[in-house]
Structures are given as structure tokens and as C-alpha cells.
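> fold the following.
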Amino acid sequence: MASVASSLDSTLRMLLERLNWPVRMVRMVAAREYAKLLSSSKHKKAATRAFLHWLSIRRFESEIATGLAVLLCARDEDLPPFKDVCEAIQQPSIIVDMLLQHIYGVGHRKNDWRTAHSGLAPDDFVPSKYFEDHKTQNVPFLFSNQIKRLEGRYWFPFSRQWAFEWQKLMDRGGIPHSDFPYHFVGNLARSGIIGQFELAQSDVMRSAYLRMLACAVAEGAMTAQQTGFYAMDCLPINRGLFRIMPVDRPAWLADIPEECCAEGASLEVSARKLIAANVNGSDMQFVSLLTPIKASLYEFGDLTVSAVLATDDFVPPDMKEPYFSPGAGWPLPDAITFEGKLDEEDTERYAVDGKLGRCLPTCLDMFPMPYGYWLSDYLVAGYALPASYLFPTPPDVACDEAGISVYADGSIVAKLSIWHDQWTPLYTQDGGNTRCGVLTEMDKSALEQASARHGLRLGWVAQLRLWSRKTDYGEYELSMRREFFFD
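Take a look at the predicted model:
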């Protein structure tokens, strides 16, 4: 019996350590699977004990947020006692209090985070060269942008304080000055290939960012409420989007996407084949499709087919940007869950003037704020959802294992699903994404009504992107083709 218990404890520790794995997708899966153990009648007690111990020995504020991601994935009835979780947390922060209240309810806080900083950086402090060189490599450029916004709005020296907090954390010792994870990428790193990775330095820099915010509050430069908005940049996982499970690659795709890769092949012909093949016996048809090209043909390449509503005389503009599916920020109604009513969108903001005429995208790539950085693979691929201006009033959205559903008048009018196609965390740095496929289907009658309401005609944009290199060690170069046609 002792050996069985020992084996179980080792397995639980191994799974918990996957929360620190360099690949973000692994972290997300580990959090979701560990949450299931907390609901297991057989393993709940051991899983809870191991989790609380793991939480208690975290050294960084960001790692505590990582641990609480497990509880964001768990059912309310399976949560460890609030008191036990609070006692296990040794590195409090503003985001910890925010997450605890989302998990356990308003008023459930750890507190103590207002003193969780190193004091104001002295006047003679000089930021480390390593910090300056790596602050946009180990965390997204978003953090540097946020600090510029903060310094333009408040009197506090955010940039120096961030570097100071980082230095104080590094002075604790034992933290590697990690660089790009070449062991995951190999020779591809020389060719412009990067990946969705999290290194030890990512946690240090996020923790320093949280401590910087705590110091700003302690110095009276900001209120706790103002700080909370920026702290959510350190959110590991979105409470709705984590539910989505990858589906199988749609069988009706067959080899059609690969046909358009042949020299001289027509994108319109391949796109029309896909539109015709997407007949599933329902009242839905796809309005946005992103599918990787099979890896046996192109390791980095994808085909996009998106619907637009256009004037009869529309001739596409010459532009590199994906005008057929632009990005749109969505401040989440509860600040953590991809769920609720979409914002009302102005058609003039998204209408695209062509060489002749104009068009209106049917889908917008929704950027949830906050988005949960473990889900960056899907975010970069794009959560392409029908724009709210297609409906008389903005629709509602909700997530489940099958994907994202869009509701209008209580009925599903659109749905989004995601699949992995020989997935790896690698992608090209010049606008590529990992090998994720995304399909958005919309109710045919709702699409027809939107077309009539706006007085526009259904059209399609097909785009093929292929990255190739002339030698095994050369740079990957992008070739892109795009064709527009009417339905």
C-alpha cells in the first residue's frame, strides 16, 4: 500500500510540475487535467494535499497565479477550502486577490500584497543590460507598452521600478538568465522560427511587474482598482476558453487545401470546392476557415477562406493586412470569462474601401481582454466570430468542449471549433501561427438576412500563405496569394 501511495504522490508531483513546462499548451492541459483529479472521489484527498504543498513552495507571484489557474478550471464543489489555499500562498499579489474572488466569491482575498514589493528604486539604480535586452523576449511586448501607458498617465517611475523588482528577485539566487529555448527549436531558430514558450525568466519578469504595481499603490500613485486592470496581463488562463477541446480535422477538407499549393492553381476553384464540401445537413455554412497546409507538403503554411459582404462593384484593395477578418478588442463582461454579450460594433469602423466599392467583413477576430496568455496559440490563429453588426442586436457567446457558440434570441446562430494539425509550438515570426485550424460556421438564414439588411452581396476571400527556404539553414520566406470572388 505504501508503494502505491508513493507512486501516486510522485505522479501528482510530476503533473503539477507540468504547470511550469516551457510549452504553454502543456501548462493549459496540465491545469485542466489536475482540476479533474480534484473532483475524483478516489484521488481528491491526495490531489488536494499535493496541490496545497506545491502552492506553498512557489517562489514567485506569477507562479501563484499559475497554481490558481488549476482552481479556475475546477468545479466549485471540488475546490479546496479557502482558508487552506490562503495559508499555502506565500507570495501574495493583486492578481491573486482578484483570482481568489473569481474562484471563491467576492470578499475572499489573501490581502498582504500592498507590501509585496522591494521599496522604491533608489535614484542611483541602473537597470541591468540583460533585463533591457530580454524584457520583450521573455514576456510579450504588451508589458513594455503598458508601462509606457502607465508612465504617461501616472507620476510613478514604472519602468525603473520594474527593472528594480526584477533585480531584487534575481538577487535571491538560483534563477537562470535563460535565453531563447534553442533545445526545443534546433537549427530552425536560425531561419526565423520562434515558438509559444514560457521560460523561468518569464515568471520572474511577470512577478517583477506585479511587484511594481504593488509599489505604485503603496506610494499612492495608483489605487488598487486601477492596478487590477494591468495586473490581469498576468492571467494564465481565460475561464471560458480553457473549456474548448480540439476536434478532429474536418473530413470534408480532404486534400482540397493542398491542391491550391500547385503552381498556377486557382484559389477560387479550391475555395469553391471547400464551400460546396461544407454541406453537413444542417442550416449552417462556414464563413471563416483557417486550415494549416499538411506538414508533409509545407511545415509552415495555411489557407484562409473568409466571407465578406460587398457592393456589386467591389474590387479588393492592395493591402497586406487581412481586411477580411480584422481584430476587435472585447473587454470581457466579468473581466475573466469569454462569455456574455458581444459589444455593439460600428460598421464604418470595419468597412473596407476597395479600388472600387467597399466590403464589410462577416467575422472579426475577437481579442478578449484579458485573454489568458497560455492560450496564445489560439489567439494568434484568431477567434473569428460573426460581427455583432450582422445581427439586429449584439449576440451572446459561451464556451464549451465543442468550441464557442454564438446565440441570438436563444438559438445558436454560429459556432467556432478548433483542431490541431500535427501541432507544434513553433511558428514563423513574420505573421505566422502554430498549426491550429479554426472553423466558424453561421446560420444560413441569419447570413442572408444580414446581407439584405446591409444591402450587400456575399463574397469570398481566399488567401494562401506558404513559408519556404532555399537551403536547410536559410531564412524562411513568405509567399502569399489572395483572390476575391462573389458567391
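> only C-alpha atoms for contact and neighbour calcs from this point on.
OK.
> now do the strands in the stretch 101-250 of the chain.
Along the stretch 101-250 of the chain, the segments classed as strands by DSSP state E, counting those that start in this stretch run 193-195.
> what's the longest strand anywhere in the chain packed up against?
Longest strand in the chain, counting residues (DSSP state E): strand 457-468. For strand 457-468, the packing partners by 3 or more Cα pairs under 8 Å, 6 or more residues apart in numbering; DSSP states H and E come out as helix 267-277, strand 301-310, strand 477-486.
> and the angle from the first one to strand 457-468?
It refers to helix 267-277. Relative orientation of helix 267-277 and strand 457-468, computed by axes from the mean of the first three to the mean of the last three Cα atoms, to 10 degrees: 120 degrees.
> second chain to compare with the first, below:
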Amino acid sequence: MNLRQIADLTVARLGMPIPMAKLVTMQAIAQELARRETGKVFAESLADWASSRELESQCLEALCPLLVALPKQETVALIRKAISRPSVASDALLSIATGSPTIIASWTGCHSGPASRHDDLHEELTELCEGTFISPIYGNRFERLQARTDLPFLSQWGFEYRQLLSRFGRKGDGYIRYFCGSDRETGGYFVARQGHLARSAFLRTLAFAVDHWDMPISAAISCAELAYPAEAIFLRFPPQPAPTWASKVQSRAAAEAQDASTVAKTLIDTIEVEVSGRLIHCSFTVVDEPKVRVDFEAFAVSQVSENLDVDEVFEFHQGLLGEFSPDRDALRAFVSPEWSFQGDMDLGFAPLVLPLLGHHIGYLQADLLGRAPYVPVSSPGLPNLELVPTDGCATFRSDGRNVGSWVWWCWHWRPTHVREQPPSIACCTTLTYEASRALVNHLGGKIGHIWRITRWTRDNDYGKWAESKTTGWHPR
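The predicted structure is shown next:
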């Protein structure tokens, strides 16, 4: 095979229906775009793939490698020219990739014109809003816009969806069950064509709103972010190879995980010895056997009261999802805010972390939804804490000093999993000992860990899983 054939084969994998496969392919393409020897050939292959896409949502996937590679101007120009279905979202992603605004002269060809008042769109809107192949958040956003502006956003969305269906039909996605490990593995996320149709209709509705209803382009871009394959900055933090110490905590036999307190202490201590630092958060599978699965999660906390309810602490951290997250500095870094929480009688502890995932989560981030990562907040002793991409890693910096890392990786990965169990990825957040002490200096300088071990067991290889949870507190 010559280089162009290799490039075409690599780029074609963007069409796979599995988010992790798409994400890994995007990273591989970005690496080749950045290389002098292969950049031009891979850019041409990517441009040809983009030009052959039928839907606006599909075109966005061709732009994702540009957010990773920081491409040359000629590469951006080539891909921009090749985009067969431009949209508000593609315009916005190109602007993010280049750091400068891109201007589309007219949105006329990016929508189907106004919907007729007499069209019965009940069937289409029911499909779009029931949450089967696209998140209900799209319909909720248009409902709010419609209530605020008295403009028929929902009807226009249904009309655009009908137009796309009439043009391209309800083509199937092949036999997606091919990727399933067994009939019992009913969890997982696939990027189906129906979802692309719905997201594309969403983007075409926004283009119509800008063109006919004078919707501000900034407001349209804010809405279009929902259709991004992933939050832009997230693409610069790909899954990494498993840490060298992962096998010490993830390859245990069920017989070694009987005593939850002992297991939790051993796992926390092992990680801290291996990284020569303080564990801040982790979530991973400890035992993965046909009849037993054991998962472990731990959070660092401070100022713990004597009557601490560990289950409530876990509920508190889970409640932060979708509500709090670090700020974003374009594609450069996640920036953690400083929190003023104090351990009091109501909380019983001082929280030290917040979720990394933000308000908008694309389908490429689907696996992390099931195993959400957390990162430390800034504090008076650890100011201006940032998470930045560095040479394939994710590094915490405070006032320019490297003070820790965040890593996420695949472990015995497969595209599907038992619905009640997390996906087969893992994540871990650590700080140096010095940084961890600085983080809590204003709180008395002590960090401990609350932990939870979740165990699933069954009597045979095809039986129903029974779940049990054990929580505890590990002081330092």
C-alpha cells in the first residue's frame, strides 16, 4: 500500500459508529497532519472524505482533527473548501481551530426554507423529542427559544428533518450488534445515521433562524455547540496508554477483593506510592471476571467531621455533574476556580474537586459519562490551577509550575457493556505531595479519602447480576 491508500483507509474509519473508534482515529489523523512527511497526503484524504459527506453533522467529524493538530493555513483552507454541508457549527469549529472568525457570505443554501404552517409534523417531532437516537436536550433548547421569541423553532426542526428523510431516506446502520460482546451487554453508545439526520436538521434550523429570523450569530453558535461531536478542548485530551502501575490495581482476582476496607486502603496506598503523590480522584475496575466485577472510586476531601455520612458525600459529588466545571481557556487549558467551601455542620467535609465534564457533552465523550473524571479546585495555597495538554499527557499547573496530572485510559475495552455497569475505561487525578498540602493549607492541611467499592456477582456466566456497594473513609 502507498501512503495515500493508508491515509484513505485511516480517514475512512471516521465513519465507524463507535465513539471511541472515532476519537482514536481523529487523534491518529491529527498526528499525521502535523508531520511534514505525511501532512499533505492526509489533508487531501480528509478533504475528500469531508466532500463526500451527505449531512452537516457528519462534516463536523472531519473538522475535529484540526482542533488537535493546530494545522497549517493551507490545510485549513483545503478542508474548509471541501466541506460539502456547511453549518453554524462547522463555521464555529473552523474559527476555534484557526483562532480567527470565518465568514459564510450567505446561509441560503444551508437550510430548506420556511416550513409551511399547514404541514403536519407531529410524527417527525415525536421522533426527535422522544430521546431514542438524539438527546432530549436538543428539543428542550428549541422549546425555550420558541417560548422566548414566539418563533416556530420546533416546527422548523421537524420540517428540516422531514426534508432530509425525503432526500436521503431511512438508510440503516448495518448490523450494530456485530460489535456487542454478548446479548447481555446492552449498554454503550453508537453514532447512528438517524442521530446524524436529527443533528443536521437541528443545525439547518439554526441556519434558517440566522437567515430569516435575524437570530444573532453568537446565539446560534451557542446553540450549535450541542451538535459538536465533542467539546472542542476535550479533543486535546485523548485517552492515553494505561499507566505502568495500572496492572497492580486493575488485575486482581475476586478472592483478593473480599475485605472492602483492606482493598480500598491497598489501592489508595499503591497509587500514591507509584505516582509519588497524593490521590485526588480515581475510578476504575479492580476485578473483571465472568461471575464477579468489582469497581473502585475514591475522592480526596478535607475537614471531615466525626459524623460524616460517606454515602451523602458521594451524592454531593455526583450532584455537581452538569452544575459545576472548570472554566475553559479556548483550546489551551481547563482553569479551575477557587471555591470557598468550608467544612461545616451541614456538609461535614470540605470538597476539593469538581467534575471535568461541562454543560455540553458530545457523543465522543460518551464513555466518560459513565465514569466521570474530577479535578482539584484552586485555593489560596494553590492558585490559578490549570489542566493543560502536554506531549500526550494532561498536566496540572499552578502559576506555571507542574503540580500533578490527570490520566484516562482504556482497560479491557469493548464498545458495549452491561447497562448497570460503567464502561471499560479508567481515570485518575493526582497532585504532588507539596501541591496537595498547599491545596488545603487554609483548611488545616489534612486530606483523607472517601471511597466506594461496587461489586456485581452472578451464579453463572449468563445469569443476572446482583449489585452491592460498600463505602468508607480512609484518613491520612
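> picking up where we left off before, now do the buried residues in the longest strand of structure 1.
Buried residues in strand 457-468 of structure 1, counted by 16 or more other Cα atoms under 10 Å: 457-468.
> check stretch 472-487 of structure 1 too.
Of the residues in stretch 472-487 of structure 1, those buried (16+ other Cα under 10 Å) are 475-476, 478, 482, 484-485.
> hmm, who's touching it?
Stretch 472-487 of structure 1 is contacted by residues 187-188, 190-192, 267-268, 316, 428, 457-469 when judged by Cα atoms under 8 Å, 6 or more residues apart in numbering.
> any idea how far it is from the chain center?
24 Å (Cα atoms, centre = their mean, to the nearest Å).
> also stretch 326-338 of structure 1?
11 Å.
> with stretch 280-292 of structure 2 instead?
Offset of stretch 280-292 of structure 2 from its chain centre (Cα atoms, centre = their mean): 20 Å.
> kindly report the same for stretch 78-98 of structure 2.
On Cα atoms, centre = their mean, the centre of stretch 78-98 of structure 2 falls 21 Å from that of its chain.
> whichever strand or helix holds V407 of structure 2 vs structure 1 - mean distance after superposition?
Per DSSP states H and E: V407 of structure 2 is located in strand 401-410. Compared with structure 1 after the fit, strand 401-410 of structure 2 shows a mean deviation of 1.5 Å (mean Cα distance after the TM-score superposition for structure 1).
> give the buried residues for that strand.
402-410.
> distance to L121 of structure 2 for those - can I get that in a markdown table?
Below are those laid out as a markdown table (distance: Cα to Cα, whole Å):
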| residue | distance to L121 of structure 2 |
| --- | --- |
| N402 | 55 |
| V403 | 55 |
| G404 | 53 |
| S405 | 50 |
| W406 | 47 |
| V407 | 46 |
| W408 | 43 |
| W409 | 44 |
| C410 | 43 |
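> ok, which of the helices and strands packed on strand 457-468 of structure 1 comes nearest K168 of structure 1?
Closest to K168 of structure 1 of those, according to Cα to Cα: strand 477-486, at 41.7 Å.
> give me the mean distance between the closest one and structure 2.
Here the mean offset of strand 477-486 of structure 1 against structure 2 after fitting is 2.5 Å, by mean Cα distance after the TM-score superposition for structure 1.
> quick check: angle from that strand to helix 267-277?
Our comparison of strand 477-486 of structure 1 with helix 267-277, counting by the same axes, to 10 degrees, yields an angle of 60 degrees.
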